[in-house]
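Asker: Sharing a sequence plus its predicted fold:
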Amino acid sequence: MTTDLLERARHGDGQAFRELTDPYRHELHVHCYRMLGSLTDAEDMLQETLLAAWRGLAGFAGRASLRAWLYRIATNRCLNALRDAGRRRPPEPTPSFDPPEPTHRGDVTWLQPYPDRLLEQIAESTPGPEAGYHARETIELAFIAGLQHLPPRQAAVLVLRDVLGYSTADVADMLGTTPTVVKGALQRARAHLDRERRDRNPECLALPESPRERELSRRFADAFIAGDVDGILTLLTGDAWLAMPPAPHEYHGRAAVASMVTTFLTWRGRRGVRLIPTRANTQPAFGCYLTAPGETSGYPAGLLVLTVGQHRIRGITWFLHDDVPPRFALPDTTR
């Protein structure tokens, strides 16, 4: 950041402002996504952050870096949104078929997938020495969902401290509180996420785009397209689960997953399935399309994201949001 560029931006030069902030745009988007769990809300908060930065640039004293100043604005905008509106829940979709009784009802129904193609636009940066998580883990669906179970300020402290590596003093300054408060919030947030971390054991996941991950993903796609329930079950761990946001339905265990998949296949009838591979949250994913008998066009039926372990698939998240295809550069229809 040059003094000349900053002064030009302060005097209303929009191009200078974009040159100042564009290097941080994508990572701020991911930050808002971590805080909110929703790609739609993250996009709104990113725009609010940049607008607030534009309007408040005259007050940027330069004591902290521009990056830290932008993170301060983004974090507090997210906290304001959560405080003012409460956790906004999307309407529960009306299924086209009668699903079996779920074994669980999820409470993070606003969770949305994050396209890997957007992650690739983030410049490589080294987090501060306080960072306590691997970069991949901090964008996986399980981690994002875990953050949503924390009180918002605890989530903010943990992300700023353990994901981005800001010091306790820096985080206290960003949130307008004291280091003592930050330490207490961080201790509680870590204890909660550590329990979830042990349960999901991220070390047991297959490496992204490894031969094992590719093999299990391919075999799953083949079985799903063929309607081979037994073939799908052989690929799952005994405690595998299937979740379907924004519906709260969750199915835990092979028998429950088999019941849901069988119900879907029965409802599908003679219609075909096409799966287009993509990636979400560093995990293998497939855009799902249904084709009517005798037709060549397929119409979107959600996005399947796989949580792949070292030996079997541990989870399936079937996102039913209508706006998935354009976000993942997937076609509206297939031919």
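Answerer: Yep, it's here.
Asker: going forward, measure contacts between C-alpha atoms and count neighbours the same way
Answerer: Noted.
Asker: Give the buried residues for the longest strand seen in the chain.
Answerer: What stands out as the longest strand in the chain, according to DSSP state E, is strand 298-308. Neighbour-count burial for strand 298-308, counted by 16 or more other C-alpha atoms under 10 Å, picks out 298-308.
Asker: Over to stretch 269-278?
Answerer: Neighbour-count burial for stretch 269-278, with 16+ other C-alpha under 10 Å as criterion, is recorded at 272-275, 277-278.
Asker: List the ones among the residues you listed that fall in strands.
Answerer: 272-275, 277-278.
Asker: Could you export these to a markdown table, including columns for distance to residue 133?
Answerer: Supplementary listing: these in a markdown table, determined by distance: C-alpha to C-alpha, whole Å:
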| residue | distance to residue 133 |
| --- | --- |
| 272 | 41 |
| 273 | 38 |
| 274 | 36 |
| 275 | 32 |
| 277 | 28 |
| 278 | 25 |
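Asker: and of these, the nearest to residue 59?
Answerer: Residue 59 lies nearest to residue 278 out of these, by C-alpha to C-alpha, at 42.7 Å.
Asker: how much space between that closest one and residue 52?
Answerer: According to C-alpha to C-alpha, to the nearest Å, residue 278 and residue 52 sit 34 Å apart.
Asker: And for residue 182?
Answerer: Distance of residue 182 to residue 52, given as C-alpha to C-alpha: 25 Å.
Asker: another one to put next to it:
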Amino acid sequence: MDRSVLDRARRGDPEAFRDLARPHERELLVHCYRLLGSLTDAEDVLQETLLAAWRGLDGFEERASVRTWLYRIATNRCLNARRDQARRRPVEPVPPFAPPAPTRHGEITWLQPLPDALLDGMPGPEARYELQESVALAFVVALQRMPARQAATLILRDVLGYPAGEVAAMLGTTETAVKGVLQRARAAVPAERCEPPATAEPVARRFAEAFTRGDVDAVVALLTDDVWLSMPPAPHEYVGRAAVRSFLAVSLAHAAGRLTLVPVGANGQPAFAADLGGPAGVIVLTVRGGGISAIARFHDPSVPARFS
């Protein structure tokens, strides 16, 4: 840390504060995304974090690095945001066709994809996870289902590699409590990991070709038996080949001849920006064991703009 920059920031120089914070903004945004599952919410909380840090700079005691201090502020702002459920419930879209009855209704309707471009040049996790694994949709969904402090503990320890003592200080708890919470959080994380992009890409390419020509049978042939399809912010989820087939038969018939898919990168997984004569969301695929085990179709038409 450049001492002169810190001193100038404390004297009220906003440019000096930006120099302090800028190297950490991208990773803080991804940190907030992991905790909140929504890039929109993560961007809001990042701005709250930077404002709180600017206003509280006199209270920075330099017992830890600027990076750790910012992570502490961001983590606690995310915990506050997770308590405010109202801000995390988007309006459910109305489908332009009559879908079949869903297998179940999902609760994590605020989920959004993370553009891979935001990961470029970012330092990787320092503990149990690779960068791709630490932003994979299944991992992010698991974090949303955990109690907020469990999720924060898991990220700080197993993704960012902070020692238990520093995590305890960030969360205002004890090392013993951190160890207990971490054990429960680890048990809630899916053990099976996504295939790397290079391995998943051929399957994704065949999916896109079949999907755009409306070939339901060819799409279903690429799916695992336990595949699930979700459509945030709609709560409908379809589980198993038969259920997914029934949905695709209706949705692809509605899109016949009008749908195009453009490859993009999201959450370290194969993804496509959909167009139906206008932006129609983003589709993210989870590939495991040579087949597609999950399809997340994000219906918010504003999402594709993040990938342009």
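Answerer: Done, it's in. Predicted, not measured: the structure shown is a model, and the values here were computed from it.
Asker: Work out the TM-score between the chains.
Answerer: After superposition, the two chains reach a TM-score (TM-score structural alignment, normalised by the length of the second structure) of 0.96; 308 aligned residues with a C-alpha RMSD of 1.4 Å.
Asker: returning to what we had before: between residue 182 and residue 52 of the first structure, who's got more neighbours?
Answerer: Just comparing residue 182 of the first structure and residue 52: by other C-alpha atoms under 10 Å the higher neighbour count belongs to residue 182, 23 against 15.
Asker: Now check the more buried one against the second structure: what is it aligned to?
Answerer: Using TM-score structural alignment, the partner of residue 182 of the first structure in the second structure is residue 178.
Asker: Now for residue 78 of the second structure: which residues touch it?
Answerer: By C-alpha atoms under 8 Å, 6 or more residues apart in numbering, the residues touching residue 78 of the second structure are 32, 35-36, 45.
Asker: ok, of those residues, which one's closest to residue 298 of the second structure?
Answerer: Nearest to residue 298 of the second structure, judged by C-alpha to C-alpha, of the contacts of residue 78 of the second structure is residue 36 at 16.2 Å.
Asker: Tell me if I'm right that residue 276 of the first structure and residue 286 touch.
Answerer: Yes. Contact criterion C-alpha atoms under 8 Å: residue 276 of the first structure and residue 286 qualify, at 5.1 Å.
Asker: buried set for stretch 213-231 of the second structure?
Answerer: Buried residues in stretch 213-231 of the second structure, counting neighbours by 16+ other C-alpha under 10 Å, are found at 213-216, 219-220, 222-224, 227-231.
Asker: just stretch 301-308 of the second structure next, same as before
Answerer: Neighbour-count burial for stretch 301-308 of the second structure, counted by 16+ other C-alpha under 10 Å, picks out 303-304, 307.
Asker: what would those residues look like in TSV with distance to residue 85 of the second structure?
Answerer: Converted to TSV, these look like this (distance: C-alpha to C-alpha, whole Å):
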residue	distance to residue 85 of the second structure
303	21
304	25
307	27
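Asker: Can you tell me which of the buried residues of stretch 213-231 of the second structure end up in helices?
Answerer: 216, 219-220 (DSSP state H).
Asker: any chance of these in TSV, plus distance to residue 136 of the second structure?
Answerer: Shown next, in TSV, are these (distance: C-alpha to C-alpha, whole Å):
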residue	distance to residue 136 of the second structure
216	26
219	22
220	23
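Asker: picking up where we left off before, and which of the buried residues of stretch 301-308 of the second structure is nearest to residue 253 of the second structure?
Answerer: Nearest to residue 253 of the second structure, judged by C-alpha to C-alpha, of these is residue 304 at 22.4 Å.
Asker: all strands of the second structure, in order?
Answerer: Per DSSP E, the second structure carries strands over the ranges 104-105, 223-231, 234-239, 260-266, 269-275, 279-288, 291-298.
Asker: Over in the first structure, find the residue span the second one aligns onto.
Answerer: So the one you mean is strand 223-231 of the second structure. Counting by TM-score structural alignment, strand 223-231 of the second structure pairs with residues 236-244 of the first structure.
Asker: And the contacts of that stretch?
Answerer: Counting contacts by C-alpha under 8 Å, 6+ apart, the residues outside stretch 236-244 of the first structure that touch it are 106, 249-254, 257, 312-320.
Asker: Mark which of those are buried, thanks.
Answerer: Buried, going by 16+ other C-alpha under 10 Å: 106, 249-254, 257, 312-320, out of those.
Asker: is it true that the match of residue 182 of the first structure touches residue 167?
Answerer: Yes. In this structure residue 178 of the second structure lies within contact range of residue 167 using C-alpha under 8 Å: 7.3 Å.
Asker: Spit out the residues that contact these two alike.
Answerer: Common neighbours of residue 178 of the second structure and residue 167, using C-alpha under 8 Å, 6+ apart, are residue 153.
Asker: just to revisit the earlier point, now for the buried residues of stretch 269-278 of the first structure: which two are most distant?
Answerer: Within these, two members stand farthest from each other by C-alpha to C-alpha: 272 and 278, at 19.6 Å.
Asker: First-to-last residue distance for stretch 309-316 of the first structure?
Answerer: Using C-alpha to C-alpha, the end-to-end distance of stretch 309-316 of the first structure comes out at 12 Å.
Asker: Alignment lookup: residue 167 of the first structure to the second structure.
Answerer: For residue 167 of the first structure, the aligned residue in the second structure is residue 163 (criterion: TM-score structural alignment).
Asker: quick one, what contacts its match?
Answerer: Applying C-alpha under 8 Å, 6+ apart to residue 163 of the second structure gives the contacts residue 157.
Asker: Pull the number of nearby residues for the equivalent of residue 148 of the second structure over in the first structure.
Answerer: Alignment note (TM-score structural alignment): residue 148 of the second structure maps to residue 152 of the first structure. Other residues within reach of residue 152 of the first structure, judged by other C-alpha under 10 Å, total 19.
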